[in-house]
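Visitor: I need the structure of the sequence given here:
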Amino acid sequence: MTDRKTQLAANLEQVEERIATACAAAGRKRDEVTLIVVTKTYPASDVRTLYELGVRHVAENKDQDAAPKAAACADLSLSWHFVGQLQTNKVRSVASYADFVQSVDRPKLVTALSAAAVRADRETGCLIQVALDAESGDRGARGGVAPDGIEELAGLIEDAPGLRLDGLMMVAPLHGPYAGRQQASFERLMEFASSLRAAHPAANMVSAGMSGDLEAAVAAGATHLRVGTAVLGVRPRLG
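Guide: Presented below is the predicted three-dimensional model:
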């Protein structure tokens, strides 16, 4: 355990240095950017160690992993972010522990999340996942709504009991005109975020950037980074 804590502390320090350097280069203050550590496939013991090291935001992408982990760490003051594609049959479970769902991408999911949040007597922060590779009315390869669907979803979330519209999320696209162009894709996301804030001033979160491209996200103006591998190490191959 001591070795693992030492390893995680060193990795966290390196990530912090990267974020601080990126903020300085972009003329931003370090406290403008929140680090979310993506703990998928790693045990609750790692989450506890990260908490001891000062991490307060963690993310998961599968409910079957997240639910027991959140329960095991329920005594910690953590903010849990759900970042994976979410099926409606998992919504009730996710709403019981997730403080934020970053992958809202269709009206049916808004309806289901709202009902589950009300049932759980919780307020769930929602980020609309944007897919630059999605055609109008479709979802992207990694989930997400086409840009022209953002405002419809924003209105639905804002009107939905138990939900709070917090902003936008994006994973850099693998296909389409923005494939391999992380900086450009994040800058485009910021344009959508500015438009969203104009209509919904409280929706000021922009979640973008991961281990390999966090600098580009900071440069573009992201407020939240989702970093897994750079903190926890390379995940073992499954199967």
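Visitor: hey, let's count contacts and neighbours off CA atoms from now on
Guide: Noted.
Visitor: which parts of stretch 2-11 are buried?
Guide: Lys5, Leu8, Ala9, Asn11 (16 or more other C-alpha atoms under 10 Å).
Visitor: which of those residues are the two that sit furthest away from each other?
Guide: Lys5 and Asn11 (9.8 Å; C-alpha to C-alpha).
Visitor: Okay, and which of the buried residues of stretch 2-11 map to helices?
Guide: Lys5, Leu8, Ala9, Asn11 (DSSP state H).
Visitor: Return the set of buried residues in stretch 219-233.
Guide: Here stretch 219-233 shows 219-232 as buried, counting by 16+ other C-alpha under 10 Å.
Visitor: swap in stretch 184-200?
Guide: Within stretch 184-200, the residues scored as buried using 16+ other C-alpha under 10 Å are Ala184, Ser185, Phe186, Glu187, Leu189, Met190, Phe192, Ala193, Ser194, Leu196, His200.
Visitor: Helix or strand: which one has the fourth one?
Guide: When elements are assigned from DSSP states H and E, Glu187 belongs to helix 182-199.
Visitor: Sequence B follows; please return its structure for comparison with A:
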Amino acid sequence: MTASHIARNLSGVRQQIDTYCAQYQRNITDVTLLAVSKTKPAELLRAAYDAGQRDFGENYLQESLDKQQELADLDINWHFIGPIQSNKTRAIAENFQWVHSVDRLKIARRLSEQRPTDLPPLNICLQVNISAEESKSGITVEKLPELARDVATLPNLNLRGLMAIPAPADTLAAQREPLAGLRRAMEALKAEHPQLDTLSMGMSGDLEAAIAEGSTMVRIGTAIFGARDYSGQS
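Guide: Predicted coordinates for the structure are as follows:
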């Protein structure tokens, strides 16, 4: 994958987003493209940056820390979007601007306690298991209000919204159903937390459905960087 391929792919994804925003009467400035760069080498992220991309999502902590060091000269917004183990919260708190995958108070407390005080509060999305899949991380919709209330009190975190990875579906209507559920969950939370402004939902396969249902941050990987290589991951 060359820099010109990356630039062309990014342009194509942005055009898709623009098209769907127009179709569903969304303002294109309300939808942020998060480039999911897990398993991809730093030089491809640099190519995407050169093509105007600023927000990058990573799932694997050590891999992302290596890339952050290599790309330290770039003004990148780093988003952690993978499952979080307790022994990794300090490095996440110290090196990311966003965390999308908080689903328990213990992790949120550790992130708050370990966030350096000279950095802005860490932007947090709560991960919701919107399709109720046993294999997926995330809190249930029923338990969401209590977790949101607790996280909102933590001093070094900024509760921004919700994230979900719905079960795959074949039709647009079936894709929209769980995403609509996440949107309704956030609308309900906003009565108590009016600052919420982020719905992190939608990937390459359900981009249209996500924009139709109000996503403000779409997570796109393969369509930008090509197929992922997991051979180096444990």
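Visitor: one step back: closest to Phe82 of structure 1 out of the buried residues of stretch 219-233 of structure 1?
Guide: Nearest to Phe82 of structure 1, judged by C-alpha to C-alpha, of those is Arg226 at 10.9 Å.
Visitor: Assign that closest one to helix, strand or coil.
Guide: What DSSP: H, G, I helix; E, B strand; the rest coil gives for Arg226 of structure 1 is strand.
Visitor: for it, what are its contacts?
Guide: Applying C-alpha atoms under 8 Å, 6 or more residues apart in numbering, we find Arg226 of structure 1 in contact with Leu35, Ile36, Val37, Val38, Ala59, Ser207, Ala208, Gly209, Met210, Ser211.
Visitor: What's the match for the fifth one in structure 2?
Guide: What it means is Ala59 of structure 1. Counting by TM-score structural alignment, Ala59 of structure 1 lines up with Gly57 in structure 2.
Visitor: Next, the mean deviation of whichever strand or helix holds that match compared to structure 1.
Guide: Assigned by DSSP H and E, Gly57 of structure 2 falls within strand 55-58. Compared with structure 1 after fitting, strand 55-58 of structure 2 has a mean deviation of 0.4 Å; criterion: mean C-alpha distance after the TM-score superposition for structure 1.
Visitor: Which strands or helices does that strand pack on?
Guide: Here strand 55-58 of structure 2 touches strand 32-36, strand 77-80, going by 3 or more C-alpha pairs under 8 Å, 6 or more residues apart in numbering; DSSP states H and E.
Visitor: Helices of structure 2, start to end?
Guide: For structure 2, the helices defined by DSSP H occupy 3-23, 42-50, 61-70, 89-95, 105-114, 144-152, 172-189, 207-212, 222-225.
Visitor: Using CSV, please lay out those together with distance to His79 of structure 2.
Guide: As requested, the helices of structure 2 are exported to CSV (distance: least, C-alpha to C-alpha, whole Å):
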stretch, distance to His79 of structure 2
helix 3-23, 18
helix 42-50, 13
helix 61-70, 10
helix 89-95, 9
helix 105-114, 14
helix 144-152, 18
helix 172-189, 20
helix 207-212, 19
helix 222-225, 17
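Visitor: between those helices, which gets nearest to Leu126 of structure 2?
Guide: Per C-alpha to C-alpha, nearest to Leu126 of structure 2 of those: helix 144-152, 7.7 Å.
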